[in-house]
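Asks: how does the following fold in three dimensions:
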Amino acid sequence: MASWDPQQYNRFAEERARPFRELVARIPTTGAVAVVDLGCGPGTMTATLAERWPDAAILGIDSSPQMIAAATELQSPQLRFQLGDAGQWRPQRGSVDVIVANASLQWVDDHETLLPAWAAGLDDGGTLAFQVPIASYDPGFGQVAGRPRWAPLLGGALEAIGPRSATPVLEAPEYVRLLGAAGLTVDAWETTYYHVLPGDDPVFEWFKGTGLRPYLDALSPDDAEAFAAEVREELRIRYPREPFGTILPFPRLFVVGHRA
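Replies: Reported below is the predicted structural model:
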């Protein structure tokens, strides 16, 4: 299991928050009493759901003990967090008003089975909303991981992560069909953010808090340092620094399924 770092994740808190806000803004459900955020991370965005649904009991679930430890500092009578695997979570039929999975489903397999099970948990008027990197997105470090030096060392980690070509993320029309068959009305769209990041090696620092963690954690400290150096070099080529900062194109797929 990757050792996620809440502080590293929050270095780009505003940029990470924007897709979450735009996803939640498209949720049509009103008057929710049960809201679940799957892959809640450090809980900062989960807490904003209390503003949208002030009468709801809100539960954040994440598989990282480090993230949940940070999130529990935000707990309140309305808001609670627990350690858990989103891929194993199953709601009772009709028991949830809103399910949110923001930038977490790319780590979870078998969407074809999982999402209909989540959809079945929605009450009338409920919504399932998620956003993920588009299936073809490759920021560059996967290519480094496949080099002869690293592929044997990463071994099981690469097998667990899967190459980007083997991402569990589906194409948008597949989600429309999948959730439509589950009885939901589906709104799906793609957006590419062009984040302008400050500082040295900012793209490396961005992914160090997310997608790079399983790779780095699979290596010894010395190998991790050498691997990180190669990734930095590759990312500098792909995303050159300019006078105003470094541009990171960040393509995302959004899906909102509503049970009328």
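
Asks: going forward, measure contacts and count neighbours with C-alpha atoms only.
Replies: Will do.

Asks: how about the strand or helix carrying Thr246: buried residues?
Replies: Using DSSP states H and E, Thr246 sits within strand 245-258. By 16 or more other CA atoms under 10 Å, the buried positions in strand 245-258 come out as Thr246, Ile247, Leu248, Pro251, Arg252, Leu253, Phe254, Val255, Val256, Gly257, His258.

Asks: who's in contact with the first one?
Replies: By that I understand Thr246. Going by CA atoms under 8 Å, 6 or more residues apart in numbering, Thr246 touches His195, Val196, Leu197, Pro198, Pro202, Val203, Tyr239, Pro240.

Asks: please provide the structure for the following sequence as well, for comparison with the first:
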Amino acid sequence: MNGQTQHDWDPGTYHRFRGQRLRPALDLLSRVGPLPKGCVVDLGCGAGDVGSALRTRFGTSQAGALIGVDRSPAMLEQARAQAIYDRVIEADIADWTPDAPAALIFSNASLHWTGDHQTLLPRLVATLVPGGTLAVQVPHQNNAPSHRLWRTLADELCPGRLAEVALPSVLVPAQYFHLLETLGEVRLWETEYFQKLPPSDEGHPVRRFTEATYARPILQSMPDRERDRLVRAYDELIPKAYPMSADGSALFPFRRLFFTLVRAGYDAPAL
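Replies: Now for the predicted structure:
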């Protein structure tokens, strides 16, 4: 997470849908191949939800440490408590550089909170050892009703408010491919997850899911009265796009973009 200290992430709110958020991370991890020696970095580690899987997969085979990096103090407190990482570092992804070249930089649902990917991604690749892997997953949902409705309603109910808000965003897939193709072997894909969100006594399930992530900076920019008005309007309109089942649950298609890059220059040992 690339959260701001003054409006830190709420681990409890974020983890309300922990299973749905963890699945893409595990799918990304399954696409990471053998690594050279070096540290493994969980970039934007949040509360450390993927740390155990990274430790299981690479902890006994890598010479380097398992390192968690995040800007959110609240999330890092939980990551430290898990005692999975060898080191946990509070840092902004936009500025962070490893102390030594990494075998894997694994970034699950965090880079969309950081801008200037045209500069950031080549810089991250340059910190890999030859043959090291950059593995990234970002939501690709901004044009879906779940996200678009937040922006539309904020513009209608609070004109000018979004001008003050930095919303998460990503490039189109082809831009990532052309940005990275000269730096190593690139693989790029999308998956749309059809998630059944459980019922909630406090609003539509899709609102509850998105308010903890995409809509978080929008809601935090508003005084209570404006925020409550926006939430009520969202709850009223969002069932048209995502109808609820009889039990109050909702089927929520969510698209995510994945890519891996294996840095050029590594000669695998002969078998």
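
Asks: any idea what the TM-score is?
Replies: TM-score for the superposed chains, counting by TM-score structural alignment, normalised by the length of the first structure: 0.88, backed by 249 aligned residues with a CA RMSD of 2.0 Å.

Asks: ok, back up a step: just among the contacts of Thr246 of the first structure, which is most surrounded?
Replies: If you count neighbours using other CA atoms under 10 Å, the busiest of the contacts of Thr246 of the first structure is Val203, which has 25 neighbours.

Asks: so what corresponds to that one in the second structure?
Replies: When the second structure is aligned by TM-score structural alignment, Val203 of the first structure is paired with Val206.

Asks: its match and Trp150 of the second structure, how far apart?
Replies: Distance, Val206 of the second structure to Trp150 of the second structure, using CA to CA, to the nearest Å: 11 Å.

Asks: tell me where the stretch 1-150 of the second structure has helices.
Replies: Assigned helices in the stretch 1-150 of the second structure, in chain order: 11-14, 18-30, 51-58, 73-81, 117-126, 145-157 (criterion: DSSP state H, counting those that start in this stretch).

Asks: quick check: the second one aligns to which part of the first structure?
Replies: So the one you mean is helix 18-30 of the second structure. By TM-score structural alignment, helix 18-30 of the second structure lines up with residues 13-25 in the first structure.

Asks: what sits against Asp99 of the second structure?
Replies: Applying CA under 8 Å, 6+ apart to Asp99 of the second structure gives no contacts.

Asks: mind redoing it with 10 Å?
Replies: Cys39, Thr127 (CA atoms under 10 Å, 6 or more residues apart in numbering).

Asks: just Pro28 of the first structure next, same as before
Replies: Val98, Gly125, Gly126, Thr127, Val256, Gly257, His258, Arg259, Ala260.

Asks: quick one, what contacts Gly132 of the second structure?
Replies: Gly132 of the second structure neighbours (CA under 10 Å, 6+ apart): 33-40, 101-105, 125-126, 184, 261-266.

Asks: cool, Gly156 of the first structure as well?
Replies: If you count contacts by CA under 10 Å, 6+ apart, then Gly156 of the first structure has Gly162, Ala218 around it.

Asks: and the aligned partner of it in the second structure, how far is that from Leu219 of the second structure?
Replies: Counting by TM-score structural alignment, Gly156 of the first structure corresponds to Glu164 in the second structure. Note on Glu164 of the second structure: its distance to Leu219 of the second structure, by CA to CA, is 12 Å.

Asks: Gly19 of the second structure now?
Replies: Distance of Gly19 of the second structure to Leu219 of the second structure, computed by CA to CA: 24 Å.

Asks: between those two, who's got more neighbours?
Replies: Taking other CA under 10 Å, Gly19 of the second structure and Leu219 do not tie; Leu219 has more neighbours (20 against 11).
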